[in-house]
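[1] Need the 3D shape of this:
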Amino acid sequence: MKRSLDEFDEFCARAARAAAIITSGLAADNSADIYTSYRCSVRFIFSILAAIVADARGAVAFSPVTGSHWDLVHRELRDLWHKTRVSLFSPNEYSSIHADDARRAVNTLLGNYDNRSLDAVYFESMPNSWIGGLYERLLGLKPRRADTPDGVELRKDAGVRRRSGSFFTPAYLVDYIVTESVGRLKACEQLRVLDPSMGTGDFLLRTLAYLSSVGADAVDVAANGLFGCDVDPIAVDIARFLIWLETGGKVDAGELERHLICADALGGRGFLWYDAFSDAFSLFAVRRGFDAVIGNPPYIAAKNARKGDYAALESQKSKGQSDYYLLFLENVLDHGLVSPGGVLAMVLPDPFLVRANAAEVRRRLLKEWTIETIVHIAGAFPGTQVANVVPICINHSLQSTPISAVRLDRASLRRRFQIDPMNTVAKLGCKVSTNFALVQPKAEVLYLVQGEWKEVFERIHGADMSIGSIRPPFAFLKDIGVEAVFRGEEIGKRAISSSEGDRPILLGGESIHRYTIRYEGRRVRLDSVEKPLHWYSAPKIVLQKSSAKINAALDDVGYIVPQSVYCVKLKPNGIHPLYLLALLNSRFLSDYTFRAFTGYKMVQPQIELEDLRGMPIRTLTFTLDAKDRETLAAEGKKLFEHESEQAAEGFPLLSALVDEWLASNYDDAVHDVLVFLAGEAVKLRSPENADKSRVLRVDDAIDAVVYRLYGVTPKSH
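    Model (predicted):
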């Protein structure tokens, strides 16, 4: 029976109301911790739900509870616990629940709600995914005392899940990972699959269903082939119950408790993989370790770890930024959790592709493993500020095998992947050489460098195309005669909210647009400025940090800027700031920036300071005297005006003239024409300018000149 999203929403509302009733009773004493009370109420709701679902599906016998005396319900749960030893049925947690509250909560969950009561058929046909989905919903609610009939109000709080790092995985991604990992290993004897952060067991449940569908014995798989751990005891109990239920209640719950455990897998309380799962590391095992390690680890950064949570993360705070998901990957590699020839497949945040803190893990996977495919997907977790990558990694090294990378950055592509993932990967995948990734300074997987862009990267960076190297006539921005390339002040909004102060200050990155600055009238006291004041003096170039492409402007005032703005302060007597401004705002360098840096973070992309310092800048040699420079520049300006009037697409004559100048070593003339054009771009963006068509022509002319400076044919880009 197909169930609708509206039905699921209604059921979640029932459960939330029931949880509020229990929480209110437990937290009636003002000294009680309302969050602890809420957790207890959630576990109670799932105990009742588990018993009803198990009864409806014939796994156990559980008498109807609506309207029953609480003592009877409590006794029924205790009997279930003794019969099955399924931990979710254990009634020990509920001795403090008031009988009236329990009865009201059960009636709310199962009885009349919006004039509808739920019967056995409802629970018999309830998808297992609803149970995990309900826990996700309840996990995203925050309890607080309120003047309501229940005395407690539950409000949505994304921060609760964000702090735990827990976001439950869409079914289509679970299916894809299980098929790509377990599917290729299904013929293995005594297959063992581990989810080291299993939550409510979605990946393990799907593994059980998949192996059962290809002829494996479900009870044997559940008892001997599924392993998992999680720090959340309620999630662990739910996972055990769902797997027990999937076998019709036939698997020994004691075996599930041995293999599905509540623990901090990253070293909490002396956790050791070999002790926790001795079956997988026995000397008598067919293969030591696990055939597949799969899942979706939490995405918590060390800086957000709270005392008492995630012991391994707390220890990382003093060592620079790390993330929980990276520590999971390091554990998998360091402890040899995947058997030779086995598969590692996880849902990871997309900064994994290029972020510096993931460099060592990437390098190890690239050198010691085979990364077969990477699916880069946006929108898989609605409401979150992260896109994801799903790498499929095989525990053997075949560096000659290219990585197939698939980019799903639109809803239509994501939908196509949901419907037919294998064909989507096969048809949309682009090949990335493992060696190309390994030569990058941080082992970045730059899969957007394809086709003609490989020629561009080879021209700029040399034969191996490492963005850590550069060849003449190009140089890194940090090496072209700059005094400083720096991030603005770490300063709070309060310090820049005043119109009084010693120096003008911009509000942030939103103040920067291509060629223009929007000053909001704020000022700041000099004692709030940490960096050398002369760095902020005019002229300097300012750039927006949080953007997928470059947005740069010339600061001829001398603004102080906050940390969401980057600054480039050139030394005098070198290239003109407007020349550099033209390069930075060109279509070419924006495209380069996307393919080399920002395109690998689909949500809230940003340019890192090291990216800016490593931007490839076309250097020039100045050889002409002032008169010759003036004559040649005048010729270039005249040609620009002529082609502007003719609306010549791509400025072919100006492009040809630039080629001629470069061949004749007249770099000075190219420099001066770009300075003129960038100056026009700045002037034309003033509020009083109404000639929008000329703005476009100037931008096109800048692009045409910059393309020729970098040896690129505009038609191909």
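
[2] okay, CA-based contacts and neighbour counts for the rest of this
    Fine.

[3] Tell me which residue is most central in the chain.
    Pro349 (2.9 Å; CA atoms, centre = their mean).

[4] in the stretch 251-400 of the chain, which spans are strands?
    260-262, 290-295, 338-346, 348-349, 370-377, 388-394 (DSSP state E, counting those that start in this stretch).

[5] and if you look at the stretch 1-150 of the chain?
    Under the criterion DSSP E, counting those that start in this stretch, strands of the stretch 1-150 of the chain are mapped to 141-145.

[6] Please, where are all the helices along the stretch 101-250 of the chain?
    Along the stretch 101-250 of the chain, the segments classed as helices by DSSP state H, counting those that start in this stretch run 120-124, 128-139, 158-164, 171-185, 202-213, 218-224, 233-246.

[7] Quick one, which of the ones you listed gets closest to Val445.
    For Val445, the closest of the helices of the stretch 101-250 of the chain is helix 171-185, at 20.3 Å, according to CA to CA.

[8] Okay, angle between the closest one and strand 370-377 too, please.
    Interaxial angle, helix 171-185 versus strand 370-377 (axes from the mean of the first three to the mean of the last three CA atoms, to 10 degrees): 170 degrees.

[9] Now show me the structure for the sequence below, then we'll compare the two:
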Amino acid sequence: MASLDKWRVVLAQNIALRNKNLEEDELNFVVQHTIDRIIFLRIAEDRRVEDYGELQKSVTSGDEYYQNLLRNFYIADRKYNSGLFDFDKDKISTHISIDNKVIKSIIEELYYPVCPYEFAVLPVEILGTAYEQFLGKTITINTAHRAKIEEKPEVRKAGGVYYTPQYIVDYIVKNTIGKLVEGKTPKEITKLKIADPACGSGSFLIGAYNYLLEWHLDFYTKKETLAKKDKALTPTGALSTSIKKQILLNNIYGVDIDVNAVEVTKLSLLLKCMEGETQASVEMQMELFHDRVLPTLDNNIKSGNSLVDLDYYEDQFDFKDEKKIKPFSWQKAFPEVFKQGGFNCVIGNPPYAQVTDKSLVIYFNEKYFHQDYQQDLYLLFLEKYKHLLLTGGMLGVIIPNTWLQSIKFRNIRKYLTTEFNWKRILHINEHIFKAVVDTHVLLFEMKGQAINNKVVIDIFEKNRIKEHQTILQNSFPNNGDTINILSKENEKKLFEKIKNLSNSIREVSNVYNGVKPFEKGKGNPPQTEQTMKEKPFVVEDQEKPKGKNWLPLLRGSLINRYVNFWNNNSWIQYGEWLAAPRDPKIFEAKEKIIIRQTSDSIIATLIEANIICRNNLHILISTSDNHKFLLGILNSRLSDFYYFQINPERGEVLAEVKKQHVEQLPFPKNASKKQQAEIAQLVEQLLHLNAEKQKTKLTSKMQQLQNHIDYCEDKINKIVYEIYGLAEEEIAIVEAN
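    Down below sits the predicted model:
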């Protein structure tokens, strides 16, 4: 539906040109509503609820096509009562002008042969996907009152809009709402309250509504007597209009800070409600029951900031940001829900973004008590959910996996382990939001942790979900320590054994981050936009430049295990003008270990003095000058196994070895001098063999060198196993990992 963007552009530009009195918010509103109304009526035509070609007629006669269109909208209001066509609330649309050619071009694109879609069979979910991209942009007006479509700043920063895949929606709905309706009757389900606090285009609420529709249809199909009593089924065996409306109004709630997102959610839900209706069923509804076909959703789907209550106004004397912040009271918005204690189920995909607004940072610091480090919206939502759920309510959300693995998020982790019963976690081994984050799906119950509560860990890989293991929740640390949900019981025991026989790397060496050359506003003098663009202090793929302070520069992609690929072709002009230079003494050290940051395992080698390392490398300097022995330990399979226990990112696209991970790695307490000397000697050979391998061009010689490398690495692994006294079954665990 790329047409959505095109229609918005032509409508926005023409309406802004013809209606100079409109402000930005008003322009966004009228463009959104005009498109929504046209799409609704066009889909109604293909579903045979409206006469085919009604919209076309509005652009074939008369002088003002937009006025013809408005007449269609008024008729629709009398028939549908959906709020979408409510001109008592919409005081803008009836007082604007739009050129005929603009209206005609949009309408013509909705019909054959220009339009490729059969709207009767177009799933609402597909429409939602198209609208998700639409919602990532906004209309702005310049001083000449000309309209321009721009990506929202938060979307631009995130690299785009990312729609939640349908299988994630289905998994969450099935394992939350599916559990809540088990053994219930339709009467009992009328009390079930389901919310998405950041509903976007409505994908989760559509999933929830569709699940309840199918559940009710299945129930009434099997219970004919009750179906007749409740007037639940039509003569063709479909759910009646009244039942579909009841479900929507009784069960489905949503909030979004974006008013346009709220309108899209309403549109999607109303189209879902109207599925299966015909012109005859609509007319019968109006004649027999004097009731219009669709409900108004104004009391169910609302716009506001789910995280900021009305107490934001306290101590606020400047309200210029009120429109942007949009304080919102859940209790005042949904009093019938909180009269029963809260929602039975909260689902969704909260936004992932750091909070930068100063007033919000202050507010969240005062009102949220389980946050650490930088405030992130998804972590704030994790804290908020408890206050939206009643006791025993279900939570189902998809969020970044950092909540479990980042050392910085101790408080929120402790909060979640103690305040919720964890039911299921889906670990997603594939990168479903391109260029953004790796994710988990959480399915929690709002109760304090039960003593023997079992957590099912599922894994999504190769396009299917499979059960990985079941763990007792009380086996996880509840003090805020990081949690590895993939680690099995025998792996945990071995991890603890290794840990008890080791010092941490931070106890035997100093670990440093590499140099960050460029960042706007950093360095002396502060770097500018031009500095960022020209990058004058770094040269790649050329010989050493003339001038002072030029030193070899090493980056993560230029190293591998026991090898350094630098070839006199990468240089940095070192000094205080860099964004984040390090103490020169770090690089002057005679010998040091470097570890690649962008990796899902430990990749380390040894370098000599006066080589500068970029910030995608970590630098490790031993306090006892035993770098070769230490390098052998770091590159061993045992170290790799240990690393996976503290940071289980194996196979993930954005996997990162962070400085704090390196500092936690094991260094054996009880290695004999002989064992240390043997490993150091083997490392010496590996450094030489890998260097030789880089020089050779003969395949046969390369293979011979690789065989020798494999032999040396195997020998190091065996010595490491001896140092830690591993039994055969323990070695098997390490090797399998």
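
[10] What does the TM-score come to for these two?
    Scored against TM-score structural alignment, normalised by the length of structure 1, the superposed chains reach a TM-score of 0.77; 616 aligned residues with a CA RMSD of 3.6 Å.

[11] re earlier: aligned partner of the residue nearest to the centre of structure 1 in structure 2?
    Aligned counterpart of Pro349 of structure 1 in structure 2: Pro400 (TM-score structural alignment).

[12] Run a quick check on Phe227 of structure 1 versus Gly201, I expect a contact.
    No. Assessed by CA atoms under 8 Å, Phe227 of structure 1 is found out of contact with Gly201, at 9.8 Å.

[13] Comparing the two, which residue is more hemmed in?
    Neighbours were counted for Phe227 of structure 1 and for Gly201 using other CA atoms under 10 Å; Gly201 has more, 30 against 26.

[14] what sits against the more buried one?
    Gly228, Ala235, Val236, Ile238, Ala239, Arg240, Leu242, Ile243 (CA atoms under 8 Å, 6 or more residues apart in numbering).

[15] counterpart of the third one in structure 2?
    Right, Val236 of structure 1. Mapped onto structure 2 by TM-score structural alignment, Val236 of structure 1 lines up with Val262.

[16] What is the burial count for its match?
    Using other CA under 10 Å, Val262 of structure 2 has 25 other residues around it.

[17] again, but for Arg116 of structure 1
    9.

[18] before we move on, what about Leu677 of structure 1?
    Leu677 of structure 1: 22 neighbours (other CA under 10 Å).

[19] just Cys613 of structure 2 next, same as before
    Counted with other CA under 10 Å, the neighbours of Cys613 of structure 2 add up to 23.

[20] thought the match of Pro349 of structure 1 was touching Leu442?
    No. Look at Pro400 of structure 2 against Leu442 with CA under 8 Å: they stay out of range, at 10.3 Å.

[21] measure the counterpart of Lys367 of structure 1 in structure 2 to Leu551 of structure 2 for me?
    Matched by TM-score structural alignment, Lys367 of structure 1 corresponds to Thr418 in structure 2. Thr418 of structure 2 sits 52 Å away from Leu551 of structure 2, taking CA to CA, to the nearest Å as the criterion.

[22] before we move on, the earlier item: so which of the strands of the stretch 251-400 of structure 1 gets nearest Arg629 of structure 1?
    Of these, nearest to Arg629 of structure 1 by CA to CA is strand 370-377, at 49.2 Å.

[23] Run the chain-centre distance for the closest one.
    15 Å (CA atoms, centre = their mean, to the nearest Å).

[24] I'd like to know how far the residue lying closest to Arg47 of structure 2 once chain neighbours are set aside sits from Arg42 of structure 2.
    Spatial nearest neighbour of Arg47 of structure 2, excluding adjacent residues (CA to CA, 6 or more residues apart in numbering): Ala120 at 4.7 Å. With distances taken as CA to CA, Ala120 of structure 2 is found 9 Å from Arg42 of structure 2.

[25] higher neighbour count, those two?
    Arg42 (25 against 15).

[26] What does the more buried one correspond to in structure 1?
    Alignment note (TM-score structural alignment): Arg42 of structure 2 maps to Ile52 of structure 1.

[27] Next, find the distance separating that match from Lys367 of structure 1.
    To Lys367 of structure 1, Ile52 of structure 1 is 51 Å away according to CA to CA.

[28] Does Tyr163 of structure 2 touch Glu132 like I think?
    Yes. Under the criterion of CA under 8 Å, Tyr163 of structure 2 is in contact with Glu132, at a separation of 6.6 Å.

[29] Compare these two (neighbour count), which wins?
    With neighbours defined as other CA under 10 Å, Tyr163 of structure 2 and Glu132 compare such that Glu132 has more, 21 against 18.

[30] How about the aligned residue in structure 1 for the more buried one, nearest residue that isn't a chain neighbour?
    Using TM-score structural alignment, the partner of Glu132 of structure 2 in structure 1 is Glu136. Closest residue to Glu136 of structure 1 apart from its sequence neighbours, by CA to CA, 6+ apart: Phe168 at 6.8 Å.
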